[in-house]
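1. Test case, fold it:
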Amino acid sequence: MSQPKASFKELIHGDKPVLVDFYADWCGPCKQQAPILKQLTERVGDKVRVVKVNVDHSQAAANQYQIRSIPTMILFKDGKIVWRQSGLQPLRTLEGLVHQFGE
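-> Modelled structure (predicted):
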């Protein structure tokens, strides 16, 4: 039996930082960001949870966080926004954030 899906609010209130990637399938820079996020999870392991939110399928979440351009990444710690940036983000930047907020 499958577990019920956690709500977005439950996801961002976890005990570790949550990096949310707001993206769309048709977005070129979003497609470039995907392998960087995969590398990030390979390098930092479970120090951060990466959640991808498709703005075309989750318009309520996109509206709630006023996503106006994609990709936009928001890092949550204890349910609060600690960092937010739009545009393609390099691995080094994301890894630095995980070390800054994940300890």
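2. alpha carbons only for contacts and neighbour counts from here, please
-> Noted.
3. and the helix or strand where Glu95 lies, what does it pack onto?
-> According to DSSP states H and E, Glu95 maps onto helix 91-101. Packing contacts for helix 91-101, counted by 3 or more CA pairs under 8 Å, 6 or more residues apart in numbering; DSSP states H and E, involve helix 28-44.
4. Give me the angle between the helix it packs on and helix 91-101.
-> 50 degrees (axes from the mean of the first three to the mean of the last three CA atoms, to 10 degrees).
5. so what's the most centrally placed residue in the chain up against?
-> What sits nearest the mean C-alpha location of the chain, by CA atoms, centre = their mean, is Val20, with 1.6 Å. Listed by CA atoms under 8 Å, 6 or more residues apart in numbering, the contact set of Val20 reads 50-53, 73-76.
6. I'd like the structure of this one too, to check against the first:
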Amino acid sequence: MADDATYLTLTADNFEAEVLQSDVPVLVDFWAAWCGPCRIMNPIVEELADTFAGRAKVAKLNVDDEDALALKYHVMAIPTLIFFQHGEAVERIEGVAPKDSLTERMEALLTANSAA
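-> Model prediction:
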């Protein structure tokens, strides 16, 4: 994990403000430290955070630390990436996903957000 990572670390204390009340799209990576596929996704999530800095939010939520939020969003497998738009979960991807497809989805949300 980079020292200057631009992704947010989510907790029960900041989830509502950072995700549900966000004016920009948010990608939340539900992960755990012991999860091999999560470790594969980590550098991709960091790159997405850098790519979308200032335009959208990219965040990580540790399911071991925040199990109530994982349960609330029906996270049954990790990694699970959930895209939020206007406080609503609009799409989810479970497992390892290519950076290109995640980038395309985030760009589509940004386009929709600017048209709204």
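7. mean deviation (superposed) between the helix holding Glu95 of the first structure and the second structure, please.
-> Averaged over the aligned pairs, helix 91-101 of the first structure sits 0.7 Å from the second structure after superposition, using mean CA distance after the TM-score superposition for the first structure.
8. what does that helix rub up against?
-> 17, 36-37, 39-40, 44, 47-48, 77.
9. okay, it sits on what stretch of the second structure?
-> Mapping helix 91-101 of the first structure onto the second structure (TM-score structural alignment) gives residues 99-109.
10. before we move on, the earlier item: of the contacts of helix 91-101 of the first structure, which is the most crowded?
-> Pro17 (27 neighbours; other CA atoms under 10 Å).
11. what residue of the second structure takes the place of it?
-> With TM-score structural alignment as the criterion, Pro17 of the first structure pairs with Pro25.
12. Check the gap between that match and Glu46 of the second structure for me.
-> Pro25 of the second structure is 16 Å from Glu46 of the second structure, where distance means CA to CA, to the nearest Å.
13. got the contact list for the counterpart of Phe8 of the first structure in the second structure?
-> Matched by TM-score structural alignment, Phe8 of the first structure corresponds to Phe15 in the second structure. By CA under 8 Å, 6+ apart, Phe15 of the second structure lies in contact with nothing.
14. ok, now how distant is Phe15 of the second structure from Met76 of the second structure?
-> Following CA to CA, the distance that separates Phe15 of the second structure from Met76 of the second structure is 19 Å.
15. mind listing what the counterpart of Gly36 of the second structure in the first structure touches?
-> Per TM-score structural alignment, the equivalent position to Gly36 of the second structure in the first structure is Gly28. By CA under 8 Å, 6+ apart, Gly28 of the first structure lies in contact with nothing.
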